[in-house]
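J.: output the structure for:
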Amino acid sequence: MDPKCAVCEKTAYATERIMVNGKAYHKPCFRCLHCKSVLKPGNFTSNDGKVYCKTHYMQLFKVKGNYISGFAGETNVIGDSINNKTGAIDQQNIEAE
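T.: The predicted structure is shown next:
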């Protein structure tokens, strides 16, 4: 049996769904909770099971004065990488998306 969409609760068939964190979404239902823009698997992040575009996630959940996008070891806003052991910033060559 096909799963229900986490937003509209209608059946999400394989050809029209996106699976994220174990939840099914119709492609048009997969939207930022804050601005309602349609999201794609590579341009979103989640907090407590709710999905946001990267822009609004950064605005809503950043730590004041010390913002790092994602978790330790991932890329921050300016494309640097945080060393998990030392906390030092390592410069990287990162292609623009």
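J.: please count neighbours and contacts with C-alpha atoms only from this point.
T.: Noted.
J.: how many residues are close by the closest residue to residue 33 other than its chain neighbours?
T.: With CA to CA, 6 or more residues apart in numbering as the criterion, residue 33 has its nearest non-adjacent residue at 5.6 Å, and that residue is residue 52. Other residues lying near residue 52 total 25 when counted by other CA atoms under 10 Å.
J.: another sequence for comparison is provided below:
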Amino acid sequence: MANTCPGCHRKVYHNEEIVFHNEHWHRTCFKCTSCKARLRPGKFLEHQGQAYCEPCHNSLFGQKGYGKSFTPRSSTAVKPSHTCKACNKEITEKEIRVGTFYYHPECFVCKSCGEQLPKNNYITSGSDNYCTRCAPLESLSIDPKIIRSLPQCSKCGESIDEEVLLFVNYKYYHSSCFTCEKCSKELYSVDFTLKGGKFYCANCI
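T.: You can find the predicted model right below:
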């Protein structure tokens, strides 16, 4: 016999439930009491019979382990779940963030050739991601929200306000700033090598 979820008052079945204090919740209904972020089983903190994400618990009741009401049964918290931009499914494990978008690692692929992208070496043009071989040369418009969420160019220090954004070795660059250390050739959309923390074109290795 199915139980009733206290969040939506609908039937909840075993393969979709989270049990908390003998109550059976849908996974999508089990949320932080304060901020309403979704919580995963065993990945939340408890205070007086209520479930919280770690940031809310720490803000309201103090750091984990110091509040009198902390119950050890609910250990480490987890970030609110996100939806993968590529497949529109929930991300429950590892994720890759690009600006305001999130991806499953296996869904983070080049828009052109379909090859999986390394998280520290790809090019974002518009809202699409490319490997360095397939990145388009034409200018594409980009959502201003993405630009505002990105750090400054790692080379010139200026904000990135152009169409093409490069993210290489965990740093962002203007396309014109991403150049060969030796000959100053622009490395956007060409083969390059990272050596000693510096980037070189194929001719200068």
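J.: TM-score of the superposition?
T.: In this superposition the chains share a TM-score of 0.60, using TM-score structural alignment, normalised by the length of structure 1; 70 aligned residues with a CA RMSD of 2.4 Å.
J.: returning to what we had before: ok, the residue nearest to residue 33 of structure 1 to residue 5 of structure 1 distance?
T.: With distances taken as CA to CA, to the nearest Å, residue 52 of structure 1 is found 17 Å from residue 5 of structure 1.
J.: which residues in structure 1 form helices?
T.: 54-61 (DSSP state H).
J.: what about the strands in it?
T.: Taking DSSP state E, the strands of structure 1 run over residues 17-20, 23-26, 44-47, 50-53, 80-82, 89-91.
J.: export the ones you listed to JSON lines and tack on distance to residue 1 of structure 1?
T.: Putting the strands of structure 1 into JSON lines (distance: least, CA to CA, whole Å) gives the following:
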{"stretch": "strand 17-20", "distance to residue 1 of structure 1": "14"}
{"stretch": "strand 23-26", "distance to residue 1 of structure 1": "13"}
{"stretch": "strand 44-47", "distance to residue 1 of structure 1": "26"}
{"stretch": "strand 50-53", "distance to residue 1 of structure 1": "24"}
{"stretch": "strand 80-82", "distance to residue 1 of structure 1": "42"}
{"stretch": "strand 89-91", "distance to residue 1 of structure 1": "47"}
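J.: show me what contacts the residue lying closest to residue 8 of structure 1 once chain neighbours are set aside?
T.: Leaving aside its sequence neighbours, residue 8 of structure 1 sits nearest to residue 29 (CA to CA, 6+ apart; 7.3 Å). Residues near residue 29 of structure 1 by CA atoms under 8 Å, 6 or more residues apart in numbering: 5, 7-8, 38.
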